[in-house]
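1. what's the 3D shape of this:
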Amino acid sequence: MRPLATTLFGRRARRRWIHLILGGALAMPYVFVGAVVVGPFFEDTAVLGSLGAQLAAFAVGLPLAAVTALFPLTRPMSVAAVRTLCGVPADSLAEGPARTRVARTRTAAWFTLHLGFGGVISGMSLALPPFACVLILLPFFSVLADSRIGMPEVFGETWLLALSPVIGCASLVALAACAATAGGLLARWAPGLLGPTPADRLAAAEQRAADLAVRNRLARELHDSVGHALSAVTLQASAARRVLDHDPEFVREALAAIEDTTRRTVGELDAVLGVLREAGGAEPTAPAPTLAADLDGLLRRTRAAGPRVTATVSADPESLPPLVSREAYRIVQEALSNALRHGGDATSVTLRIALDGPALAVTAENPLPPRSPAPRPGGGHGLRGVADRARLLGGTAEAGPADGMWRLHVRLPLKGQQ
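-> So this is what the prediction gives:
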């Protein structure tokens, strides 16, 4: 008995009953319009009083509800009500307005079913409880039994009058059963009618891909700009600490280099945060560094950290497309960061930037360290970011040991880049 009582009168059943009552309330304006339409076919005093007239008005009103449900914003309203009151999992329902014909048709079908079931259950909820209460009280109040309310023509027999409380309670149980059944059917049909269509799933997948691309771009920018600065500052501070007592001039130069590096990194960090602002539709507050404008400063700051950097630039950075110039700068920055991170301040780096047919070739080489560096927790994303940058421009990236050197070679096509 307890499972049956929970099914008929439990919290979920009550919430679904409220959802049906809401559907009945939404159906009333359409029923009134239907009453105006069918009014000429019934006596004026019988349009709202006759059961046949009410059913006719209801039958005319439901198609009108289906037509109005074709508007895109009907689905968000219906989804919100179903998610809150029907206990349907949120991931099985669509988000946003219905924009395709299939989605609008499904929403119209759902809206019509909701208003249809809701109108019937609402009418029963208004009529049956007072009737059931009268039946339950009928044997105990002779005034009721003798009046028209007691329907003496029906309950005139003593045995039938004694059964009227049972009939009244059965009516209430039947009402609850009808409401639970209708609510359960709507909850079962909701994912099919209000769930995402193939077009909705495609749009959601495209949005997730766009969000992931923005996050990946931000991660690459932070890794390359801030990571390079921290590597350089770490080496400069370490070198200054070692010679603090006997070479104050070098310490002053190292501190000046640290100041310059951190000041520059603040500007680059602002540019990186501009990626987020671009995603939000705002203009970035600082220009992103490029090969044409910022390569010399990058080489100077790297050399100040200790490594010997030999750079050969045979391509004119000023003539490069802005996108290629920006991505090439980040690739060079990551190559120098790797050399600093794994080779220390005593390493040497050979950098070549040249045109290779219709592409820009960036090659960086540095000696392999005597011992393989211990893997850093969460590290290893720099070369992946370089490969991502090259792939997004239609280029290639190769990295690995060769003849005792660590070699990074990247080709970035120039044609078609803005």
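2. For the rest of this, base every contact and every neighbour count on C-alpha atoms.
-> Noted.
3. Verify the contact between A108 and L62 for me.
-> No. If you go by C-alpha atoms under 8 Å, A108 and L62 don't touch, sitting 10.4 Å apart.
4. Which of the two has more residues huddled nearby?
-> Remark: of A108 and L62, A108 carries more neighbours, 25 against 21, as counted by other C-alpha atoms under 10 Å.
5. Who are the contact partners of the more buried one?
-> For A108, the residues meeting the contact criterion (C-alpha atoms under 8 Å, 6 or more residues apart in numbering) are 65-70.
6. quick one more, to check against the first:
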Amino acid sequence: MPRFIAPLLAGATYARWLHLLIGWVFAGVVLMVYPGTYRKGLAEILAQSVTTDAILLALVALVPAMRRAEGVQARLLLVPDREEDIAADPSRTWADRRRTAAWLIGRVALGTVMGFASVAALTAVYALLTGSDSAFGGLRLPHARGQFWRPLAAPVLLFGYGWLVVWAGRLQLAMAVALLSPSPAERLAEAELRAERLLERNRLARELHDSIGHALTVTVLQAGAAREVGDPAFAAKALEVIEETGRRAMDDLERTLVLLREAPDGTTTENPGVEQLPSLFDTARAAGNPVHASIDVPAAVLPGVLSRECYRIVQEGLTNALKYAPGEPVGVRIFVRDGRLELRCANPLRNASQARGGASVPGSAPAGRGGKGLRGIRERAVLLGGEATAGTEGRGEGGDGRDEWVLAVRLPLRLGS
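-> The predicted model follows:
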């Protein structure tokens, strides 16, 4: 029994009933204003009302904002299982306008039927309870004063009318889902927007990992070296490097947080690019790793996105060198060849046996794996249409016999090629 009563007591039922009556009120107002009801029969009134309402609603549906207004109202009053099933966007195509017109006409038609049914049912219930012979629309009830069935029939009629409201509300909701649901183009645009936001957040996560990881590595190494050396001049220089590195990390953190908050001034802090690499090399040199850099990139050739990603990749390569090979020289070479940007970051391994054992040097993990930093570099390269490799290589001619850890990245200058 509760499942037959519960829908009659649900708030959604009465919210949908109100939504239905709004359509009836609209039809009544239009009918009273134009063409009027004076000296006209019921058939003529209904015919003129249907024609006038249909034409007026079809014209109103041409306004793009009408679809948004109807979608918001339907979400609030029809109480769908998921709000996403009913769009709240303005019309963008003629198909959207046609569906909006069909919705408006269907809504007003169903609301008009339910409005007359409501008045008829409620007046009939009143007549049954009071013993009156007539109800709405001239309907005459059987006259039988003193018969017990009349008061008993009133709750049955009221119960039936309640379920009529329930099913009419469900039908109205089904119409809204069918006619106000997002179009295929809107669903595709929404999916693309979600994917773009996800990619942006992943990019920001990599930015934070690279920037903060690099700053913490430099800070730890500088603080440890200052403590071991015990030279006041060296300690002062180390503190200066720590301060500058921390300031840059705070700038990166603030820029990332602004972007995550989606504030309108999210572009106030400039993303570092290739032109900022010399200061990054100075930081690594101050931490104790000599850096030999060769940057051969013609001006105005490197797109902004490649410049920024190149900076982050070099930053991660230097962070690995500082962490796993402190004090060792680092060679960085960036150049353009055959329409591709090539980047190579190499440093000698401090202990060749460590590379073979795979305990504490980068590159010891199996191919295709690695730390978060290396995975981030590979993801950056793939998203830009390039590739990245990292691992140990034999020392070249004139070397000292030690293996090198080499990070090599190749990116197309024209994105998407």
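7. Quick check: TM-score for this pair?
-> Scored against TM-score structural alignment, normalised by the length of the second structure, the superposed chains reach a TM-score of 0.80; 391 aligned residues with a C-alpha RMSD of 3.4 Å.
8. neighbours around V63 of the second structure, how many?
-> Counted with other C-alpha under 10 Å, the neighbours of V63 of the second structure add up to 14.
9. Can you find the partner of T100 of the first structure in the second structure?
-> Under the alignment (TM-score structural alignment), T100 of the first structure pairs with T93 of the second structure.
10. quick one: what's aligned to T310 of the first structure in the second structure?
-> Using TM-score structural alignment, the partner of T310 of the first structure in the second structure is H292.
11. Its match sits in which helix or strand?
-> Using DSSP states H and E, H292 of the second structure sits within strand 291-296.
12. same for that strand, what does it pack against?
-> When contacts are defined as 3 or more C-alpha pairs under 8 Å, 6 or more residues apart in numbering; DSSP states H and E, strand 291-296 of the second structure sits against helix 277-286, strand 330-337.
13. Swap in 10 Å and give it another go.
-> helix 277-286, strand 330-337, strand 340-348 (3 or more C-alpha pairs under 10 Å, 6 or more residues apart in numbering; DSSP states H and E).
14. ok so, going back, need the residues touching each of A108 and L62 of the first structure.
-> T68 (C-alpha atoms under 10 Å, 6 or more residues apart in numbering).
15. Show me which of the contacts of A108 of the first structure is closest to S238 of the first structure.
-> Proximity of the contacts of A108 of the first structure to S238 of the first structure, judged by C-alpha to C-alpha, is greatest for L70, which lies at 69.0 Å.
16. My guess is the closest one contacts A109. True?
-> Yes. The pair L70 of the first structure / A109 is scored as a contact, 9.4 Å apart, by C-alpha atoms under 10 Å.
17. More neighbours: which of these two?
-> Higher neighbour count among L70 of the first structure and A109: L70, with 21 against 18, using other C-alpha under 10 Å.
18. Just give the number of residues close to the closest residue to that one other than its chain neighbours.
-> Spatial nearest neighbour of L70 of the first structure, excluding adjacent residues (C-alpha to C-alpha, 6 or more residues apart in numbering): R104 at 5.2 Å. If you count neighbours by other C-alpha under 10 Å, R104 of the first structure ends up with 23.
19. so R104 of the first structure sits in a helix?
-> Yes. Under DSSP: H, G, I helix; E, B strand; the rest coil, R104 of the first structure sits within a helix.
20. residues in contact with it?
-> 66, 69-75, 97-98, 110, 193-194.
21. Helices - which of the residues you listed land there?
-> 66, 74-75, 110, 193-194 (DSSP state H).
22. For those residues, please prepare a markdown table with the additional fields distance to S337 of the first structure and neighbour count.
-> Output for these, formatted as a markdown table (distance: C-alpha to C-alpha, whole Å; neighbours: other C-alpha atoms under 10 Å):
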| residue | distance to S337 of the first structure | neighbour count |
| --- | --- | --- |
| A66 | 64 | 20 |
| T74 | 55 | 18 |
| R75 | 52 | 29 |
| W110 | 59 | 22 |
| L193 | 55 | 23 |
| L194 | 52 | 26 |
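23. got these as a markdown table, with distance to H228 of the first structure columns?
-> What follows is those, written out as a markdown table (distance: C-alpha to C-alpha, whole Å):
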| residue | distance to H228 of the first structure |
| --- | --- |
| A66 | 61 |
| T74 | 52 |
| R75 | 50 |
| W110 | 57 |
| L193 | 53 |
| L194 | 50 |
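24. Pick out the most distant pair among those.
-> By the measure C-alpha to C-alpha, A66 and L194 form the most distant pair in these, at 14.4 Å.
25. Helices along the stretch 201-350 of the second structure, start to end?
-> Ranges of helices in the stretch 201-350 of the second structure, per DSSP state H, counting those that start in this stretch, are 232-261, 277-286, 304-324.
26. which outside residues touch the second one?
-> Among residues not part of helix 277-286 of the second structure, those counted as contacts by C-alpha under 10 Å, 6+ apart are 214-215, 218, 222, 234, 237-238, 240-242, 244-245, 274, 287-293, 295, 310-312, 314-315, 318-319, 321-322, 326-327, 329-330, 332.
27. picking up where we left off before, can you list residues touching both of L70 and A109 of the first structure?
-> Taking C-alpha under 10 Å, 6+ apart as the criterion, L70 of the first structure and A109 both touch A103.
28. Would you pull up how far stretch 302-319 of the second structure lies from the middle of the chain?
-> From the chain centre to the centre of stretch 302-319 of the second structure is a distance of 27 Å (C-alpha atoms, centre = their mean, to the nearest Å).
29. Pull out the buried residues from that stretch.
-> For stretch 302-319 of the second structure, a neighbour-count test (16 or more other C-alpha atoms under 10 Å) marks 302, 306-319 as buried.
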